[in-house]
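*Asks:* quick one: sequence and predicted model below, then my questions.
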Amino acid sequence: MGFPDLLSMVDIALAILVASFAGVVKGMVGFAMPMILISGLGSFLAPELALAGLMLPTLATNAWQGMRDGLRAALASLARFKLFLGVGALCLFASAQLVGVLPAAVLLTVIGVPLVFFAVWQLLGRPLTLSEASRRIEVAMAVLAGSLGGLSGVWGPPVVAYLTALDTPKAEQMRIQGVLYLLGSVALVIAHTGSGVVTRHSMAFSAVLVPAALAGMWLGYRLQDRIDQAAFRRATLVVLLLAGLNLIRRGVLG
């Protein structure tokens, strides 16, 4: 069965709309594209095809986001979070091989609940902050992010919660998220070449969504450049809250 046989024109049009919206949100707050894509595409496509569909748009938009301030700044962010990246990548590769074997419902719920608590607590004006990066906390968040990413293709929320708790400035947080997610995107594609998710036909579908995702991200950037640090933080927390609720929904309802 080839790519044209997998989807109808209505399916493709809906997928492009979902990718455009995901791009707008990512341009505004720097994350949530995999969450929106896997949720949106998964509502009318097979889970494996939805997971494959998010891969190339996520890869392309993360490359743009990570390199927006130049290669030198991106390398500096890479050096700062090398421990996070290493641990996260190992967990992503390991958990990706369990797709279709290990139910992700428990993991999704376990991660979603504290994310909702964190976002609500912050939005109520009761900050939970880290004065400086802790190696133990960094490793713990990397394990969560990598494991969730391998199983579901969504690894952003734990990363955002960690960076928000560190009170990272807007421009730096956008860049760091881009660099971390870029390498995570590459690892996700490589990891799933052995799981059966990445095929010639599924990647053709994923490639169709790239232009829409990039166009949406361009619009999101225009909106993000107009808001200050406080507004950016609130927007990030609102999207993080929605991400956590979505993880719980997926964990409970499937």
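*Replies:* That came in fine, so what should we check first? Numbering: from 1, shown residues only.

*Asks:* hey, let's count contacts and neighbours off CA atoms from now on
*Replies:* Will do.

*Asks:* hey, which helix is longest across the chain?
*Replies:* Longest helix of the chain, by residue count under DSSP state H: helix 229-253.

*Asks:* then this one, side by side with the first:
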Amino acid sequence: MISSFAMRASVVAATFVAAGFVKGVTGMGLPTVAMGVLGTLMLPAQAAAMLLLPSFVTNVWQLFAGSNVRALVKRLWLMMAGIGVGTVATASFIAGGGGEWAVAGLGAALTLYAVAGLMAWRFSVPSRYERWLSPAVGVVTGAITGGTGVFVVPAVPYLQGLTLKKEDLVQALGLSFTVSTLALAIGLAREHAFEIDDLSESLCAVVPALLGMWIGQRVRGHISPATFRRWFFLCLLGLGIQLLARAFV
């Protein structure tokens, strides 16, 4: 008979292969998918601690895949500072202070992101507004990250609204997710929800995530991006609704 430990390890590995695959195809989505699936199986704080290393490794890989890192950091540092402050300040919520509200917040964040993706919401950010809008978006993103472990809202729509080339956008997403991951690790550690001993479990998730990312990158050119994104957001919507139901039913 398969032990509960082996079953859990298999589910976690499969989750990170799937999450890495999504990231390989779209350039984002690993923590979102991982939090969405693992959030149905464990507390959000446990899921967030588990995704730290695979998220960090894959995002650093994505960040340094191009040559414009310095220019992007110079342009987006206020946003990154906001993400750091917002995440660390609100990490107590996901670390246990929020209880069922952390689960509800995770479900709401996934649902909102999925609906925005399915409706293809797009907006343009005039360059004259960047200086004050960037830190505001960063703080809000950080607050949602600290409360739910999801890095994407509103950072992803905002970065997509900037005048960035495709390669720069992918790197900017990698930069945002890397900073979010580091800030979440600091916040969880400060709240004693993440210890050095937890790194072993997170480390075991790195290989499946990298495998999935490698597969996703290989098949990226052989599938319809529009079709893939539609099914991706439909799955996120289902996960979000399931988490909301779990929190309140």
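*Replies:* Everything's here; your move. These numbers were taken from a predicted model, which means no experiment stands behind them.

*Asks:* TM-score for this pair?
*Replies:* After superposition, the two chains reach a TM-score of 0.82 (TM-score structural alignment, normalised by the length of structure 2), with 239 aligned residues with a Cα RMSD of 2.8 Å.

*Asks:* list the contacts of the longest helix of structure 1.
*Replies:* With Cα atoms under 8 Å, 6 or more residues apart in numbering as the test, helix 229-253 of structure 1 has contacts from 29, 32, 35, 104-116, 119-120, 122-123, 157, 160-161, 164, 169-170, 224.

*Asks:* in PyMOL, select just the buried ones from the residues you listed.
*Replies:* Those of those that count as buried under 16 or more other Cα atoms under 10 Å are selected in PyMOL with:
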select buried, resi 29+32+35+104+105+107+108+109+111+112+115+116+119+120+122+123+157+160+161+164+170+224
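
*Asks:* so of the contacts of helix 229-253 of structure 1, which ones are in strands?
*Replies:* In strands, defined here by DSSP state E, there are no members of the contacts of helix 229-253 of structure 1.

*Asks:* what about the contacts of helix 229-253 of structure 1, which are in helices?
*Replies:* Among the contacts of helix 229-253 of structure 1, the ones falling in helices (DSSP H) are 29, 35, 105-116, 119-120, 122-123, 157, 160-161, 164, 170, 224.

*Asks:* next one: the longest helix of structure 1 to chain centre, how far?
*Replies:* Remark: helix 229-253 of structure 1 is offset 12 Å from the chain centroid, using Cα atoms, centre = their mean, to the nearest Å.

*Asks:* what's Tyr181 of structure 1 aligned with over in structure 2?
*Replies:* Aligned counterpart of Tyr181 of structure 1 in structure 2: Phe177 (TM-score structural alignment).

*Asks:* since we're on its match, how many residues are nearby?
*Replies:* 30 (other Cα atoms under 10 Å).

*Asks:* state the helix or strand in which it lies.
*Replies:* Element membership for Phe177 of structure 2, per DSSP states H and E: helix 166-190.

*Asks:* in structure 1, what range does the next helix or strand after that helix match?
*Replies:* Proceeding N to C from helix 166-190 of structure 2, the next assigned helix or strand is helix 199-204, under DSSP H and E. On the basis of TM-score structural alignment, helix 199-204 of structure 2 is assigned to residues 203-208 in structure 1.
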